[in-house]
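[1] Prediction below, plus the sequence it came from.
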Amino acid sequence: MFERILLPTDGADSMDVVVRTAADIADRRDAVVHVLYVIDDRAFLTLDDGMKDDVLAELTGEGEVATDRAATRLREAGIEVTTGIRQGDPADEIISSVEAADIDLVAMGTRRGDYSNSMMGSVSQEVVARAPVPVLTVNLTEEE
């Protein structure tokens, strides 16, 4: 059933719990995990044109570190992994990746906030609402 799992990451230490969860599911299903980092280019709207290339290069570097970190942990667990970096609206890019890679399950983190205002972060909430496949959200804690 779950042969291809998408794991979007922002590189935070708290993502380790999502990586472990995805590894457990992938190991049980002999699935491939696709690790994705999305550079949110909406932040570029307020940048001076001369700064955009430098910021993009810095964010791409952060994405490489984030995807490499998750991929290394997954490979250590014996999981087959692919990595990718995309640029755009995070929810749009995650949904696009689901469709492009024929993903069966999205495993992503969500940060706790004020329950009365939002049960899930805006990106995870949008992915849950729009994804054509099941989405497993894992609560992230900032406590280490």
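    Ah, there it is. Residues are numbered from 1 along each chain as shown.
[2] only C-alpha atoms for contact and neighbour calcs from this point on.
    Will do.
[3] ok, Ile79 - contacts?
    By Cα atoms under 8 Å, 6 or more residues apart in numbering, the contact set of Ile79 is Ala23, Ala26, Asp27, Asp30, Ala31, Val32, Val33.
[4] top of these by neighbour count?
    Among the contacts of Ile79, Val33 has the most neighbours (other Cα atoms under 10 Å), with 30 neighbours.
[5] other SSEs contacting whichever strand or helix holds that residue?
    Using DSSP states H and E, the element containing Val33 is strand 32-40. With contacts defined as 3 or more Cα pairs under 8 Å, 6 or more residues apart in numbering; DSSP states H and E, strand 32-40 has these neighbours: strand 4-8, helix 16-29, helix 49-76, strand 80-88, helix 90-100.
[6] between the third one and strand 4-8, how big is the angle?
    Compare the direction of helix 49-76 with that of strand 4-8 by axes from the mean of the first three to the mean of the last three Cα atoms, to 10 degrees and you get 130 degrees.
[7] Can you work out which other helices and strands pack against helix 49-76?
    Using 3+ Cα pairs under 8 Å, 6+ apart, helix 49-76 sits against helix 16-29, strand 32-40, strand 80-88.
[8] Okay, one more to line up with it:
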Amino acid sequence: MLQQYKNILVPIDGSFEAELAFKKAVEVAKRNKAAVHLLHVIDTRAFQNVSSFDSTMVEQITEKAKETVKGYVKTAKEAGLTEIDYSIEYGAPKAIIANDFPKKLGIDLVMIGATGLNAMERLLIGSVTEYVTRTAACDVLVVRTDLDNNPIKDVKKKK
């Protein structure tokens, strides 16, 4: 029997790798007649040590995230995907992507970029992708190539 996915989660952080994961997720969703759920997590831990914390900073980051994610939704719909939505969450990205959101929406596949934007966190405490692949209860596909299966490093060189 052929495995069919029904609910695909794609974490979006503005990175090139996340964009590739999104593009591949759209194609997988079309083949599987699945829904795609885009998720952008605003890491609130980044604001804990900001002494002059201003709520307008969070509002600006949220607006930028909405712009980015709405662009992805538009692209997916133009590509023929009908079931697509998005959410912007606040908190620790690892737990939300690996555990909270998959449980909440019945996710059966997470498609995630091999690396994201936060190199410092990757160095100090490990990547979000690594954590998700290790702890998620559903299948996780780590995207390392573009739609033509060219490795990301080769695609970046061409840019």
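    Yes, it's here. No experiment lies behind these values; they were computed from the predicted model shown.
[9] tm score of chain vs chain?
    The pair, once superposed, lands on a TM-score of 0.86 when counted by TM-score structural alignment, normalised by the length of the first structure; 137 aligned residues with a Cα RMSD of 2.1 Å.
[10] what range in the second structure matches the strand holding Val33 of the first structure?
    Here strand 32-40 of the first structure aligns to the second structure at residues 35-43, judged by TM-score structural alignment.
[11] Check the mean deviation of the matching stretch from the first structure.
    Averaged over the aligned pairs, stretch 35-43 of the second structure sits 0.3 Å from the first structure after superposition, using mean Cα distance after the TM-score superposition for the first structure.
[12] Report the buried residues of that stretch.
    Ala35, Val36, His37, Leu38, Leu39, His40, Val41, Ile42 (16 or more other Cα atoms under 10 Å).
[13] could I get those as JSON lines with distance to Glu59 of the second structure?
    Formatted as JSON lines, the buried residues of stretch 35-43 of the second structure follow (distance: Cα to Cα, whole Å):
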{"residue": "Ala35", "distance to Glu59 of the second structure": "28"}
{"residue": "Val36", "distance to Glu59 of the second structure": "25"}
{"residue": "His37", "distance to Glu59 of the second structure": "22"}
{"residue": "Leu38", "distance to Glu59 of the second structure": "19"}
{"residue": "Leu39", "distance to Glu59 of the second structure": "17"}
{"residue": "His40", "distance to Glu59 of the second structure": "14"}
{"residue": "Val41", "distance to Glu59 of the second structure": "13"}
{"residue": "Ile42", "distance to Glu59 of the second structure": "11"}
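[14] which one of these is nearest Asp85 of the second structure?
    His37 (5.1 Å; Cα to Cα).
[15] wait, doesn't the closest one sit right on Leu9?
    Yes: in this structure His37 of the second structure lies within contact range of Leu9 using Cα atoms under 8 Å: 4.8 Å.
[16] Report the central residue of the first structure.
    When Cα atoms, centre = their mean is applied to the first structure, the residue found nearest the centroid is Pro8 (1.0 Å).
[17] what's the counterpart of that one in the second structure?
    Using TM-score structural alignment, Pro8 of the first structure pairs with Pro11 in the second structure.
[18] Make sure its match is actually in contact with Ile97.
    Yes: at 7.0 Å, Pro11 of the second structure counts as touching Ile97 under the criterion of Cα under 8 Å.
[19] No further questions, thank you.
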